[in-house]
Structure formats: structure tokens, C-alpha cells
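Enquirer: prediction below, plus the sequence it came from.
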Amino acid sequence: MFSVKTTCFSALQKLRLHTSARTLKQKPQKLRGKSASEQQWILRQFSDPFVKAAHTHNYRCRSAFKLLEIDDRYGLLRPGLTVLDCGAAPGAWSQVAVQRINSAGMDPDSPIGFLIGVDLLHIPPLDGAHFLSNSDLTDPATQTHVRALLPAAGVDVVLSDMAPNASGFRELDHERGILICLSMVDFAEKILRPGGSLVWAWWRSRLGQVLLSGWSGVRVLLGVPCDGLASCPVCVPSPSSLVPCVAGLDSGSLQPRLGQAVSGSVCVCVCMLLFY
């Protein structure tokens, strides 16, 4: 009997038995009780290579790669600059900006920058950044506080990844997003120094087209950053229909125009206003 068992075991060892990759694939826990959309979001996050890369590089979320991609292409952030990060939580864009402007003084041979981050939510502390948590940047009192902290020369770069909480009603969400953009652009015009730039994200919509067409003096600098594939850090494969655009400010008035149409309507809108 023993020899039979030994023979069978030896034969099994020689077989190339394997478990299906599907059963070996890790799956997120605690999906029970979540809505279908919540489960879809969790699964997408779990399989997103940029979410994994964010953990690897100690970024607070995947959006850091959006700003890295933008700055690598257009060189907005340099050592010694002053930056305002609007809607900063959880702080991924601020992490990138702190590194690029040297506001933590990590490079002793380069000028030291200055960064302020503002958000309605709590922002965990970050070396090299001055955060105003639980603060509404559309509130005049918060704007006054921010201006008091800024150097007299003003801001070199305003970053904004602000967006309203999704209500499920697309037109309402787009309208609220446009109102946030208008408030943010109005404030940016007051604090940006000549030659400064403003970068923000917004959802593509009819109202957005109206917003852009209503300005004057702006030239588009950036069209579509890529083909809208999930492998691009600037893109978010989503039905929310986001579009990229970069514009500049001339003679004190805004006059943007849309760049190339978006393939698949899945890219983040990256609008850049250059103030001269």
C-alpha cells in the first residue's frame, strides 16, 4: 500500500498542475453591502496601475501622475516658485509641487519655493506645504486669509483639481463645477503675478463650452494630451466626459478657445491660463 501511495504521489509531482489565474487573482475585500457603482469604483481602483504606482512612490493618490505628466511637458513648476493648490486634499498635487518648487528645501543649491494648499476637507500635514484645511476657497474670508499668507509679489502658479461632490445628476454637477471654476478663476486673476499660470480640471459639458467661448484674449496651448487610454496618467476612463484644454491670458482679459476634439471624450480637462 505504501509503495502505491509513493508511486501515485511521484506521478502527481511530475504533472504540471496549476490553478487558474482567475482563482489566483487577488480581489478587494468588503464589497458586500456596497452599491453597484461603489463596487465598480473599488474594483477599478484595485486594478488601476497608477493607484498601485502611487503606493509604490508614496503619493497620496493617483492624481499625482496627472500633474507630473503636465509639468514634464510644460515645465510649470520650478525651484523658488510660489504655488497655490486649490482643492488640495488629500495632497497628491501638493506632493508633486513641493518636490518641483523645492519648498521643503531638499535641494540646498536651489531656490526654496512656497506652497499653500486649501480644501474643504482635512489635508494631512506635508513638509514644505502650508495647508488650510476645512476652508472654502470660494469664501471671501478664506481668500483674504490666503492673500495675507502670500508674498507681496503674488503667486506664480495656481493649481486646481476642485470638483463638486457628484450628485448623480450630470447637468447639475457640471453647473456646480462651472461655478467653482468661475470663482477660482476670478480669485486667480487677483493673486497671479505677470507671467503666472493657472491649471485646473473640469468636466466637459455644454456649459463648459459656453464658459470658454465667453472669454477673450486667451490662446490654447494644449490640445489632447493622449488618446484617452487607461494607461495615460492624465486620463480617467469615465463616462463623465472630460476634455483637455490650455489657454493663456493676454491684455487682462480671458479669451479661450477649445483645442482638438477629444477621442472618446474620456480625458481630464487640463486648462492652463498664462497671465501676461
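Expert: On my side now, so go ahead.
Enquirer: going by C-alpha atoms from here, please, whenever you check contacts or count neighbours.
Expert: OK.
Enquirer: what sits up against stretch 149-161?
Expert: Contacts with stretch 149-161, where a contact means Cα atoms under 8 Å, 6 or more residues apart in numbering, come from 76-77, 81-88, 188, 191-193, 195-202.
Enquirer: buried sites along it?
Expert: By neighbour count with 16 or more other Cα atoms under 10 Å, stretch 149-161 contains the buried residues 150, 154-161.
Enquirer: show me how to select, in ChimeraX, the buried members of the contacts of stretch 149-161.
Expert: Isolation of the buried members of the contacts of stretch 149-161 (16+ other Cα under 10 Å) is achieved in ChimeraX through the command below:
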select :76,77,81,82,83,84,85,86,87,88,188,191,192,193,196,197,198,199,200,201,202
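Enquirer: and the helices in the stretch 101-250 of the chain?
Expert: Taking DSSP state H, counting those that start in this stretch as the test, the helices found in the stretch 101-250 of the chain are 140-149, 170-191, 206-213.
Enquirer: so which residue is dead centre in the chain?
Expert: The chain has residue 63 as the residue nearest its centroid, 3.8 Å off, counting by Cα atoms, centre = their mean.
Enquirer: in addition, the following structure is provided for comparison:
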Amino acid sequence: MTGIKGKGPGGRELTVKVKTSRGRTASSQRWLERQLNDPYVARSKREGYRSRAAYKLIEIDDKHHILAPGMRVVDLGSAPGGWCQVAVDRVKSTDERKLVVAIDYLEMDQLPGVILFQKDFLDEDAPGLLKDALGGPADVVLSDMAAPTTGHQQTDHLRTTYLSEVAVDFALDVLKPGGHFLTKVFRGGAENQVLQTLKRSFASTYHIKPPASRAGSVELFLLAKGFKGRAKLDPRDQAAAEDEGDEQESWRP
């Protein structure tokens, strides 16, 4: 059973408290309480977004302008569809001219303007299906993929970093010159190798923690702008990339 959020004495917001329930673990109870008190969750329901994650992409794009009308976009790990909704709106994708291609092994309801595949991106034939559906080079590749969590932070970090590496490799194959790439990573050290790869092939790179990303979460986003083409693996190029700093944003809403 849950309480109801409303106004208390003096007009203050009342925080929802979740009562203990037989069969509910402490972690699930904390998750439920966090959801009920999350302003982004409430906002997503009011504004018709499928998940609070939509606001992460909105905040990043409002600042970095990676989406524009007419662009072709790939969304990796798209379910339940929040990022797709944002992309469709900003590139003006329609059922007559579908500019957004999405994939996830989880079931996701169809969206107007989206070519959707329910399939594991790690399947051997998945990249080819996405390329065929695009009908040309992509302007933007988005990846919100994350491995199912195990509760062991380093394991979760490494598994999600691997998904980021696979997403990078795909982006280097499908992006047009000047294109952009955005991926989720978990902090823990291994993500630095992903960053070095991006530095060699893009004009600029950024570490981003948008306001919609929960402060206590280990997630952050790597943004690479201005695709220059797949760089050759030369040790001297790698050393140069490591010497170049990427922008670590101090976000001011």
C-alpha cells in the first residue's frame, strides 16, 4: 500500500511513503518509493513519454543539438521507447518517411515514424537489418543499452561497457561524415577505452551527466560529435588521443 502525494501544511509537498508488504524485498520497496517521488516520472506521465529516460535525451539535445529535421537516426536498446519519441519529434519522422530505426530484444509497442525490430542487437544479423532499414548512412546513432544488472557493480560495469564497445563499432560503420554518437556507460574505469576509440574518430567528445540522470546512479553518457571516419589503429594516434582532453560538463540547467 502507498500513501498519496499532496500538499501538507503551508503548501509543502508530501513525500510518498511505501508501507512494507509481504513478499516485497527491501530493494524493491526502495525502488517503488523512489519512482513515486521522482519528478521526472510524474512529468513523463503528464507529457506522454514512455519513460523518464526521454528527458535525458531532451536535455542533452537541447544543449548539444545533435538531432535536426531530416536526420536518419538509429536507437539501440530502444524499449520502452522514450528516446524514440524524442527522436521522432525532433527529426520529424513520419509513417510516410520513417527516419528512425530502433532495436531491442524486449517487447516494445510500435510508434509512428519508427521502424522497429524486436531482436537482440548482439545477434549476427542485427547490424545488417538496421543498415538495410536505414536506406543510407545514419546521421545519429543513439545507444541506451545496458546489461541486466547483477548487483555486482564491477560486473555490471564491464557488461555494459562491452555493449558500448559494440555500439561504437556499429556507429563507425554506419555514420555519415559529421555524424554524432551518444552512448550510455557505467563509471568504473573500463569506459575510458571506449572514450579513446571515440577521440580517434570524432572531432569532439564529452562526458555528460544530464540533470534527469539520478545523482546516485553510476550511469553517464559519452557524446562524440563530428564523425571524421574510422581511424586506423596506430599506437601514435592512440597516444595523441589520450593526451587530448574531453569536456566533462558541469551542467547548469
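Expert: Done, it's in. Given the structure is predicted, the values throughout are model-derived calculations rather than measurements.
Enquirer: so stretch 163-173 of the first structure matches what in the second structure?
Expert: Following TM-score structural alignment, the aligned partner range for stretch 163-173 of the first structure in the second structure is 146-156.
Enquirer: next, the buried residues of stretch 94-104 of the second structure.
Expert: 98-104.
Enquirer: what does the match of stretch 163-173 of the first structure rub up against?
Expert: Taking contacts as Cα under 8 Å, 6+ apart, the residues outside stretch 146-156 of the second structure that touch it are 77, 159-160, 163, 184-186, 188.
Enquirer: just send these back as TSV, with distance to residue 152 of the second structure too.
Expert: Compiled in TSV, the contacts of stretch 146-156 of the second structure are given as follows (distance: Cα to Cα, whole Å):
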residue	distance to residue 152 of the second structure
77	22
159	11
160	12
163	17
184	18
185	15
186	12
188	12
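Enquirer: number of nearby residues for residue 232 of the second structure?
Expert: As a burial measure, residue 232 of the second structure scores 10 neighbours (other Cα atoms under 10 Å).
Enquirer: that one: what secondary structure?
Expert: Applying DSSP: H, G, I helix; E, B strand; the rest coil to residue 232 of the second structure yields a three-state assignment of coil.
Enquirer: just the one 10 residues further on next, same as before
Expert: Local secondary structure at residue 242 of the second structure is given as helix here, using three-state DSSP.
Enquirer: residue 27 of the first structure: which of the helices of the stretch 101-250 of the first structure is closest?
Expert: helix 170-191 (30.4 Å; Cα to Cα).
Enquirer: the closest one versus helix 140-149: what angle between them?
Expert: 40 degrees (axes from the mean of the first three to the mean of the last three Cα atoms, to 10 degrees).
Enquirer: give me the distance from the lengthiest strand in the first structure to the chain's centre.
Expert: When the first structure is parsed with DSSP state E, its longest strand is strand 192-200. Strand 192-200 of the first structure has its average C-alpha position 17 Å from the chain's average C-alpha position, going by Cα atoms, centre = their mean, to the nearest Å.
Enquirer: mean deviation of it from the second structure?
Expert: Aligned to the second structure and superposed, strand 192-200 of the first structure gives a mean residue distance of 1.0 Å (mean Cα distance after the TM-score superposition for the first structure).
Enquirer: could you dump the buried residues of stretch 149-161 of the first structure to CSV with distance to residue 224 of the first structure?
Expert: Formatted as CSV, the entries for those read as follows, by distance: Cα to Cα, whole Å:
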residue, distance to residue 224 of the first structure
150, 33
154, 30
155, 27
156, 24
157, 21
158, 21
159, 19
160, 19
161, 18
